[in-house]
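>>> I'll drop the sequence and a predicted model, then ask my questions.
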Amino acid sequence: MRIGIVGTGYVGLVSGACLADYGHEVVCIDTDQDKIAKIGRGIMPIFEPGLDTLVASNVAAGRLSFATDIRPALTDVSAVFIAVGTPSRRGDGHADLSYVYAAAREIAAEMSGPGVIITKSTVPVGTGDEIERIVAEVAPGKSIAVASNPEFLREGAAIEDFKRPDRIVIGCEDELAEAILTEIYRPLSLNQSAPVLVTRRRDAELIKYAANAFLAVKIAYINEIADLCEAVGGDVQQVAKGIGFDQRIGSKFLNAGPGYGGSCFPKDTLALLKTADDYQAHLRIVEAAVKANDLRKRAMARKVIGALGEARGRTVALLGLTFKPNTDDMRDAPSLAIVAALQDAGVNVRAYDPEGMDQARAMLPGVAFCTSAYEAADGADALVLVTEWDEFRALDLDRMTQLLARPLMVDLRNIYKPEEARRAGLYLVGLGKPNSGPVLVGGSRAVA
């Protein structure tokens, strides 16, 4: 099948490459000529493991192409995915749908039909209805259906998630849209036995937001349990393990940390809350999770400051800046709030991240960026683990002890066990761990 994808951001590029890999003829369209030119040279606009190879192989096979002009690109297509951004609208937090609606207008004008326009972008409930109205206005008489097909791709594991999905959700109102989308995803449903859920369009739009909001609530919940564990002398990792064995709860997203960030959870929870308010169906639990997560990030900086004792003039080495490993995405990363709060307290910040430093430089003024974890630690008063990149899971702790001006490590991901740190001579501050009381570190007090 010949498929068009408008938008070559994270969702559009990954989806296009994966659909081409399943044998479809895919053209990805973007108005950013520089981005398209770079992709043509094999330079990906995002860091996603394996994406460059997947794109290159399908371009070479003639199944994947790129264009900046929508008119010739949509010749003879049966389906066009809208995969443009839906950022939070400035001022009110609603999802900005201007790019979605602009794409819908262009597609409807150029698409010959019969076919289907599919929203792959994360959009509030009712967006498909407005796209349907746009199609009727721009292309009266054309047989063009409108459907919703939300994505569930995790940054850093997007290709695996697309090819081995937990589910495929198709939201449509007619047989044409269902038939085309079923044919598009036939390779996945046959080869991997991925369940296909066909719903009404509004249900599909809600499923995406409801799923992300639930995971955000789960993260906020375990972070608050971590705070309680610290207060009462519990261990949040053991608590999480104990409740995670319950199949009604599950173990995923029960890792205490510095709060969620990224391109999805912050904007999607906010957009869902705005939609709920519009319909006077208030989501108190989601609202509380959003507030708790915002407070969480600055609280992590206070934890570091508390461990330092005297903060002003001290130097801290941050390991990891992106909101999660295996991505270069800095959007709403906890590191942004942590760095700002540390700098407000007079702390000098050094940082190292395997992939995110190019983006971080523009967002973190005053930070000294280093070429390795060990360079960052050299002479610092504390080592702070913020993002759980694989290369930070097996640090040479003995070497770190020698490099640091004071043997203090604040582990905001609970990667290291207290006994590992003690053997290396490091004082370890974790999350949701028993408080063993203050100890002297280099003449200042810190929590061991």
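Ah, there it is. Residues are numbered from 1 along each chain as shown.

>>> can we go C-alpha only for contacts and neighbour counts from here?
OK.

>>> ok, the most centrally placed residue in the chain - contacts?
Nearest to the mean C-alpha position of the chain, by Cα atoms, centre = their mean, lies G262 at 3.9 Å. G262 makes contact with F323, K324, D329, M330, R331, D332, A333 under the criterion Cα atoms under 8 Å, 6 or more residues apart in numbering.

>>> I'd say the last one and T322 touch.
Spelled out, it's A333. Yes - assessed by Cα atoms under 8 Å, A333 is found in contact with T322 at 5.8 Å.

>>> what about these two, which has more around it?
T322 (30 against 24; other Cα atoms under 10 Å).

>>> Secondary structure class of that one, three-state.
At T322 the chain is in coil, as set by DSSP: H, G, I helix; E, B strand; the rest coil.

>>> In three-state terms, label the nearest residue in space to it that is not next to it in sequence for me.
Leaving aside its sequence neighbours, T322 sits nearest to M330 (Cα to Cα, 6 or more residues apart in numbering; 4.8 Å). M330 falls in the coil class when you classify it by three-state DSSP.

>>> quick one: contacts for M330?
If you count contacts by Cα under 8 Å, 6+ apart, then M330 has G262, L321, T322, F323, G356, Q359, A360 around it.

>>> Kindly recompute the last result at 10 Å.
261-263, 321-324, 336, 356-360, 363 (Cα atoms under 10 Å, 6 or more residues apart in numbering).

>>> What is the nearest of those to A108?
Nearest to A108 among the contacts of M330: S263, at 27.9 Å, using Cα to Cα.

>>> in what helix or strand does that closest one lie?
Per DSSP states H and E, S263 falls between elements, in no helix or strand.

>>> about what we covered before: I'd like the distance between the spatially closest residue to the residue nearest to the centre of the chain that is not a sequence neighbour and M363.
Closest residue to G262 apart from its sequence neighbours, by Cα to Cα, 6+ apart: R331 at 4.8 Å. Distance, R331 to M363, by Cα to Cα, to the nearest Å: 10 Å.

>>> Below is structure B, check it against A:
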Amino acid sequence: MEISIVGSGYVGTTIAACFAEVGHDVVNVDIDEEIVETINDGRAPIHEPGLDELVVEHAGDRLRATTDYGAVRDTDATFLALPTPSEADGHIDLSIMEAGARSLGAALAEKDDYHVVVTKSTVVPTTTEEVIAPILAEESGKVLGQDLGIGMNPEFLREGSAVSDFLDPDKIVLGAESDRAKATLRGVFEPLAERAGEPPIVETGVAEAEMIKYANNGFLAAKISLANDLANICKEYGIDSEEVLEAIGLDHRIGAAFLGAGVGWGGSCFPKDVAAIIAAARDVGYEPAMLQAAVEVNDRQPVRLLELLRGHVDPDGARVAVLGLAFKPGTDDIRNSRALPLVDALVDAGADVVGYDPVATENFRERYPDIDYAETAEAALDDADAALVVTDWPEFADLDEAFDAMATPIVVDGRRIVTRREGIVYESLV
């Protein structure tokens, strides 16, 4: 099929390359000329394992990019993969989505054939049908359900494994307002389903599909926070939380995934999505106490890490190595990284901070140009008074001898990745 994707950010570029991989002809539409040129040159505009290879293979053949919205007229379906950033009160900002819908609708005004527009961005329930669809209808002059189909296909991509998540999904959710739109969506995802071994396909309404994404992320965020809450209790009792969590994860009703306790969750999805569904719930008169509690536990985890550090060294004047700046391993994304509140607090306390991350240093430097940065973890530890392990990059598990170069070998581990041994003062958060 011929598919167009409006937006060439993290989600847009990933799904474009993956749709090309399963055999579709795909065009990315983006207003950023530099991103368009990057894709057409066969380079991925973001850091994501496996994405470069797909873009190299398909650019100039089944994958191309353009700034011209008119390209959507030659396609059967368009996916809107535009940012929905958080506002201060947790609500999502729809201005970029609305602008994209206006431009898309105007382009579709000159198309005679039936076309399906699918929301790929994460939006709160009813947004597609009550906000996006009316804009598309007004700008295009098309009759919804007759000339123009509306759908919603939530993404469940994890940064660092987005390509494999898309190509080997746990489930595919297809939300549509009509049988005709649903049939088009089936056609889009049929090659992927065949390749992936026929994963479960959930066909549902548009608002239900929107809610499934929030329910999915809300549950996972709450599961992590509950694991952290239980691990914090274990810490107070001197109990090995890892053994406890591994044991309860063997229960098929609980499962082992997302039970790893640590300094908390971050990134572009969990914080934004949980805040958005909390705000949306309050708009309709419901107080989501469980989700609010998950946020509160998550916000406390960096504070607990700093309290452990203060139990061994006064940050004022101390050189503190912060190992891990990305919100998780496998990505250069620092959005809502747990390193952010930690560095803020250390700087406020008068610490001399030196940061290190295998791939996220430059992104972090843009936000914190005045702290020091090291080119290796070993260099960050050299002559440091203490070290905070914030992101569980695998290389941090192999720093044994590097800790001996510290001025005082105090290691406060927020991810329980460092091996405790004699010769270092080791404190695990959980």
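All right, it came through fine. Computed from a predicted model, the values in this text were never measured in an experiment.

>>> what TM-score comes out when they're superposed?
Between these two chains, after superposing, the TM-score reads 0.95 (TM-score structural alignment, normalised by the length of the second structure); 422 aligned residues with a Cα RMSD of 1.3 Å.

>>> aligned partner of the residue nearest to T322 of the first structure in the second structure?
Correspondence of M330 of the first structure to the second structure, assessed by TM-score structural alignment: I334.

>>> ok, the counterpart of C269 of the second structure in the first structure - contacts?
In the first structure, the residue matched to C269 of the second structure (TM-score structural alignment) is C264. For C264 of the first structure, the contact set (Cα under 10 Å, 6+ apart) comprises T86, P87, T122, R154, E155, Y209, N212, A213, A216, L270, R331, D332.

>>> now the residues you listed: which count as buried?
Burial by neighbour count, 16 or more other Cα atoms under 10 Å: within these this picks out T86, P87, T122, E155, Y209, N212, A213, A216, L270, R331, D332.

>>> distance of A289 of the first structure from D329 of the first structure?
Counting by Cα to Cα, the gap from A289 of the first structure to D329 of the first structure is 22 Å.

>>> er, Q402 of the first structure actually
From Q402 of the first structure to D329 of the first structure the distance is 32 Å (Cα to Cα).

>>> Could you do D381 of the first structure as well?
Taking Cα to Cα, one finds D381 of the first structure at 28 Å from D329 of the first structure.

>>> ditto for S189 of the first structure
30 Å.

>>> now do E230 of the first structure
31 Å.

>>> okay, the two: which has more neighbours?
Taking other Cα under 10 Å, E230 of the first structure and D329 do not tie; D329 has more neighbours (25 against 19).

>>> The closest residue in space to D25 of the second structure that isn't next to it in sequence: neighbouring residues, count only.
Leaving aside its chain neighbours, D25 of the second structure sits nearest to R62 (4.5 Å; criterion: Cα to Cα, 6+ apart). Look at R62 of the second structure: counted by other Cα under 10 Å, it has 20 neighbours.

>>> who's in contact with R62 of the second structure?
So R62 of the second structure contacts 2, 16-17, 19-27, 55 (Cα under 10 Å, 6+ apart).

>>> same thing but 7 Å
Neighbour list for R62 of the second structure: A20, H24, D25, V26 [criterion: Cα atoms under 7 Å, 6 or more residues apart in numbering].

>>> could you dump these to a markdown table with distance to E378 of the second structure, secondary structure and neighbour count?
Putting those into a markdown table (distance: Cα to Cα, whole Å; DSSP: H, G, I helix; E, B strand; the rest coil; neighbours: other Cα atoms under 10 Å) gives the following:
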| residue | distance to E378 of the second structure | secondary structure | neighbour count |
| --- | --- | --- | --- |
| A20 | 41 | helix | 24 |
| H24 | 46 | coil | 19 |
| D25 | 46 | strand | 20 |
| V26 | 44 | strand | 28 |
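
>>> Reformat those as TSV; add distance to G151 of the second structure.
Listed next are the contacts of R62 of the second structure as TSV, based on distance: Cα to Cα, whole Å:
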residue	distance to G151 of the second structure
A20	20
H24	19
D25	20
V26	18
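
>>> Comparing the longest helix that the first structure contains with the second structure, how large is the average distance?
Longest helix of the first structure, by residue count under DSSP state H: helix 201-232. On superposition with the second structure, the mean distance recorded for helix 201-232 of the first structure (mean Cα distance after the TM-score superposition for the first structure) is 0.8 Å.

>>> Which residue range of the second structure does that helix align onto?
Against the second structure, helix 201-232 of the first structure falls on residues 206-237 (TM-score structural alignment).

>>> Report the buried residues of stretch 360-376 of the first structure.
A360, L364, V367, F369, C370, A373, Y374, E375, A376.

>>> Tell me which two in those are the farthest apart.
L364 and Y374 (20.3 Å).

>>> Now do the helices in the stretch 251-400 of the second structure.
Counting by DSSP state H, counting those that start in this stretch, residue ranges of the helices within the stretch 251-400 of the second structure are 270-283, 289-310, 339-348, 361-367, 377-381.

>>> which residue in the first structure lines up with the residue nearest to D25 of the second structure?
Using TM-score structural alignment, R62 of the second structure lines up with R63 in the first structure.

>>> sorry, back to before: with respect to V349 of the first structure, which of the contacts of C264 of the first structure is nearest?
D332 (18.6 Å).

>>> Give me the distance between the nearest residue to the closest one once chain neighbours are set aside and I39 of the first structure.
Counting by Cα to Cα, 6+ apart, G261 is the residue found nearest to D332 of the first structure once chain neighbours are left out, at 4.7 Å. For G261 of the first structure, the distance to I39 of the first structure equals 27 Å [Cα to Cα].
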